[in-house]
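S.K.: what follows is a predicted protein model with its sequence.
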Amino acid sequence: MYGSVKDEITATLQQIRDAGLYKSERELTSPQSAHVTTSRAPALNFCANNYLGLADDPAVVAAAKRGLEDWGFGMASVRFICGTQTLHTRLEGALSDFLGTEATILFSSCFDANGGVFEVLFGDGDAIVSDELNHASIIDGIRLSKAQRFRYRNADMADLRVQLEAASGCHRTVVVTDGVFSMDGSYAPLDEICDLADEFGAMVLVDDSHAVGFVGDGGRGTPELFGVQHRVDILTGTLGKALGGASGGYVSSHREVVELLRQRSRPYLFSNSVAPAVVAGSIAALDLVASSGHKREALRRNTALFRELMAAAHFDLLPGTHPITPVMFPGEDGARRAADVAEHMLGSGVYVIAFSYPVVPKGRARIRVQLSAAHSEADVRACVEAFVSARDSVG
């Protein structure tokens, strides 16, 4: 039977290659950092979510080692059976204190957190109103719920109002958005979203994965940036980006919401607990974030410098201030051009990744550059020089 299926899959893979959309995985032969080595050569790393440079921070690594030695390698169980250690409850409490919420529940990833929240809280007779550019994990999580689904144009408050009006006859309504849209580096206007939610009696859920730790004066994410920390009902996020870069996710919310998720959220009930070493390292990372004002300032400087130099070199950038900086390659041949530029840059010692359909819309290919506090000014300038050299070589 597999013979015919194999031929079909092989043909599909060839179509992906022919369209210039094939995604190759480049191997790192070093720890995650601003400077890495790959299976090809050493490189400056401008494609990781390592916003504060904590992925290889000595204090985080040391805490993870102690966690491994003191608490073991893994839990071999789910939380409600015998998979909860003092470390887990300590991290949940620290996240709640940092985010200003009543309670927090850990998941194996933020994908699991988003996959486990909607089915529990929203069902028949309820409405989920979602931004069209929300992360795939939100989209998949919503699909698991029996609630009615409404979608509004990205950050378009007039269309959000239209969708909320359409959902006005439903029992519970929630507006769902990424705090930062990961392919564009743009912010959701949370103050306006909260205003509309209040007007229509809706809850607000924000996935703040690309903001927690470094956005806002204290690094508490987009709710802090927009001054709505106590108006967002549910926060989801990850430990796998600015907060040490390992794995694990969370839902942080009202106490009753978290308690119900512990009782009914399937990814929580049927997945092993986050490994002790990861939890210990994440606690250390969260401690560092609280005193990382200088790192957040370095990140802002690096982002501003990169944008300034790339604009001066006449590259097409999406506007913004977030360290996600998309360099655009529009048009039908944009995917291939972006891939060629990224490949040339790696040969020049700068590691970036091209994104194309279906990750981004057709005709909107890009290289998503991600700045880190661990980059030096010389690193940023070298990245821009590599872009210019690649453009001159491949067009």
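M.R.: Ah, there it is.
S.K.: every contact and neighbour count from this point should use C-alpha atoms.
M.R.: Will do.
S.K.: excluding chain neighbours, give the residue nearest to R220 in space.
M.R.: The shortest distance from R220 to any non-neighbouring residue, by Cα to Cα, 6 or more residues apart in numbering, is to V212 (5.3 Å).
S.K.: residues in contact with the lengthiest helix in the chain?
M.R.: Determined from DSSP state H, the single longest helix within the chain is helix 293-312. Contacts to helix 293-312, defined as Cα atoms under 8 Å, 6 or more residues apart in numbering, come from residues 51-52, 214-215, 217-219, 317, 321-323, 325, 371-377, 380-381, 384.
S.K.: can you map out the strands along the stretch 201-350 of the chain?
M.R.: Taking DSSP state E, counting those that start in this stretch as the test, the strands found in the stretch 201-350 of the chain are 203-207, 234-238, 249-253, 324-330, 350-351.
S.K.: alongside the first one, take a look at this:
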Amino acid sequence: MTASVHTSTALSWLDGDAQRRRDAGLQRVIRPRTDTTALLDVASNDYLGLAHHPAVRAGAHAAIDGWGCGSTGSRLVTGTTTDHEALEDELAEFVGARSGLVFSSGYTANLGAVTALAGAGSLIVSDALVHASIVDAARLSRARVSVAPHRDVAAVVDALASRSEARALVVVDSVFSADGDLAPLRELYAAARRFGAVLLVDEAHGLGVRGRGGRGLVEECGLAGAPDLVVTATLSKALGSQGGVVLAEPAVREHLLHAARTFVFDTALAPAAVGAARAALRVLRAEPDRAHAVLRHADRLARALGRSEVPESAVVPVVLGDPDAAVRAAERCRANGVLVGCFRPPSVPRGESRLRLTARADLTDDDIATVGDVVTSAVAAV
């Protein structure tokens, strides 16, 4: 599909915006996948290698056979099936939460949870590098927002200690998507408890990778089921499906049923995605080493790139700084059979454009060696 040309003077400003993106090396192109076997994929978030797993595909097919393709309405009208509720119970039990509520995506789960738990007259304290869905949720909440420097617990404490608002919500990713580093969850939870705040943790990149058998960083830190703690997660990464979930105390779930607009007014998650997610969770329970394999492979991938530091997650970044250099390196990788992620502003701060590589449980030693050779050569060439 080719780029369109503006057809009215009222939209002529779009041409200027497009030119500025091109000048900054930030123009993006949608590139559909074709033959998935043609490229060695270290760009996707399919950390456990479950998106094409036979049992997961069978789970999706069975759900379609039972419920049809569409969910037909919002969760509060016709969209909730017994499979939706079973998935909620199974996810909550797996991570050690008391209840769960499934949304149509991880994005809508964050929007719904943050806006429902914070509003005008409350404070949100947010890590500077949280996912865009949390940034958008904070803006929409009408709460006062204090952005703390990345992983700076002291700044969070200062913001909570000096607040005048009665309610406060601290929001953070457990695993940060671009760098792959971990949030100091124990310290943040202690700070939130000390000052009567709620801690909301997005486990999008932690579920299936960190914790006992992939139960997430919250579980790994001994915080599973803790009071005044809310966990969000996506089903579209390690579980190879689609959708999002909020995991928390039953009172939070009940509140979200009424106050989370992305739950009340959005069409429910499609049955196929529910069936696939349930099947993926069963595979992970039966094969917990998949989670540990991700971290082992991330370590091998980093060493193949000449890195000495051990990755804390599936994410292995190669920071190049210049966005054009990152694009050229990614294209060289693709031309040599390796698909890598290419992150530029606003996905990362200015000056930190990068290749983003992700380890998967199903990578082989030969795969990792190939990635190391191709990426090292591509980076040297730019």
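M.R.: Structure's in. What do you need? This structure is a prediction, so every number in the text was calculated from the model and none was measured.
S.K.: returning to what we had before: distance to T12 of structure 1 and mean neighbour count for the strands of the stretch 201-350 of structure 1 - can I get that in TSV?
M.R.: Shown next, in TSV, are the strands of the stretch 201-350 of structure 1 (distance: least, Cα to Cα, whole Å; neighbours: other Cα atoms under 10 Å):
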stretch	distance to T12 of structure 1	mean neighbour count
strand 203-207	33	24
strand 234-238	33	26
strand 249-253	33	25
strand 324-330	24	23
strand 350-351	28	28
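S.K.: which bit of structure 1 covers stretch 14-28 of structure 2?
M.R.: Per TM-score structural alignment, the counterpart of stretch 14-28 of structure 2 in structure 1 is residues 9-23.
S.K.: just the buried positions in that stretch, please.
M.R.: Neighbour-count burial for stretch 9-23 of structure 1 flags G20, L21, Y22 (criterion: 16 or more other Cα atoms under 10 Å).
S.K.: how close does the spatially closest residue to E219 of structure 2 that is not a sequence neighbour sit to S313 of structure 2?
M.R.: The shortest distance from E219 of structure 2 to any non-neighbouring residue, by Cα to Cα, 6+ apart, is to G211 (5.8 Å). Distance, G211 of structure 2 to S313 of structure 2, by Cα to Cα, to the nearest Å: 11 Å.
S.K.: out of these two, which sits in the busier spot?
M.R.: S313 (26 against 19; other Cα atoms under 10 Å).
S.K.: what do we get in structure 1 for that one?
M.R.: Per TM-score structural alignment, S313 of structure 2 is aligned with H322.
S.K.: can you check G337 of structure 2 too?
M.R.: Under TM-score structural alignment, G337 of structure 2 pairs with G349 in structure 1.
S.K.: tell me the contacts of the corresponding residue of structure 1 for A120 of structure 2?
M.R.: A120 of structure 2 maps onto D124 in structure 1, with residues paired by TM-score structural alignment. Applying Cα under 8 Å, 6+ apart, we find D124 of structure 1 in contact with K146, A147, Q148.
S.K.: try 6 Å this time
M.R.: K146, A147 (Cα atoms under 6 Å, 6 or more residues apart in numbering).
S.K.: could you do A242 of structure 1 as well?
M.R.: Taking Cα under 6 Å, 6+ apart, we find A242 of structure 1 in contact with N50, Y51, L52, G213.
S.K.: the stretch 201-350 of structure 2: helices as residue ranges?
M.R.: 217-220, 250-259, 261-264, 271-286, 289-304, 323-335 (DSSP state H, counting those that start in this stretch).
S.K.: would you format those helices as TSV with mean neighbour count and distance to S174 of structure 2 included?
M.R.: Converted to TSV, these look like this (neighbours: other Cα atoms under 10 Å; distance: least, Cα to Cα, whole Å):
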stretch	mean neighbour count	distance to S174 of structure 2
helix 217-220	23	6
helix 250-259	16	20
helix 261-264	20	22
helix 271-286	23	20
helix 289-304	22	15
helix 323-335	21	26
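S.K.: out of these, nearest to G96 of structure 2?
M.R.: helix 217-220 (7.3 Å; Cα to Cα).
S.K.: give me the contacts around that closest one.
M.R.: Outside helix 217-220 of structure 2, the residues touching it (Cα under 6 Å, 6+ apart) are G206, R210, G211, A224.
S.K.: export the strands of the stretch 201-350 of structure 1 as CSV, with columns for distance to A158 of structure 1.
M.R.: Output for the strands of the stretch 201-350 of structure 1, formatted as CSV (distance: least, Cα to Cα, whole Å):
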stretch, distance to A158 of structure 1
strand 203-207, 17
strand 234-238, 23
strand 249-253, 27
strand 324-330, 26
strand 350-351, 40
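S.K.: right, and the ones you listed - which one's nearest S96 of structure 1?
M.R.: Of all these, strand 249-253 comes closest under Cα to Cα, at 6.6 Å.
S.K.: which bit of structure 2 covers that closest one?
M.R.: So strand 249-253 of structure 1 sits over residues 244-248 in structure 2, by TM-score structural alignment.
S.K.: where do the helices sit along the stretch 1-150 of structure 2?
M.R.: Using DSSP H, counting those that start in this stretch, helices in the stretch 1-150 of structure 2 cover 13-23, 54-67, 82-95, 106-117, 132-141.
S.K.: how about the residue positioned nearest the centre of structure 2: what's its closest non-neighbour residue?
M.R.: Nearest to the geometric centre of structure 2 sits A204, at 3.6 Å (Cα atoms, centre = their mean). Distance criterion Cα to Cα, 6+ apart; nearest residue to A204 of structure 2, sequence neighbours excluded, is A233 at 4.5 Å.
S.K.: same check on V246 of structure 2?
M.R.: Per Cα to Cα, 6+ apart, closest to V246 of structure 2 is T232, 4.5 Å.
S.K.: residue contacts, that neighbour?
M.R.: D202, E203, V245, V246.
S.K.: rerun at 10 Å
M.R.: 100-102, 106-107, 109-110, 113-114, 173-174, 200-204, 207, 244-248 (Cα atoms under 10 Å, 6 or more residues apart in numbering).
S.K.: what's the match for it in structure 1?
M.R.: In structure 1, T232 of structure 2 lands on T236 (TM-score structural alignment).
S.K.: can you check A183 of structure 2 too?
M.R.: By TM-score structural alignment, A183 of structure 2 lines up with A188.
S.K.: ok, its match to H135 of structure 1 distance?
M.R.: 13 Å.
S.K.: overlap in contacts, the two.
M.R.: Joint contacts of A188 of structure 1 and H135 (Cα under 10 Å, 6+ apart) are T177, D178, V180, F181.
S.K.: what do we get in structure 2 for the first one?
M.R.: Alignment note: T177 of structure 1 maps to V172 in structure 2; criterion TM-score structural alignment.
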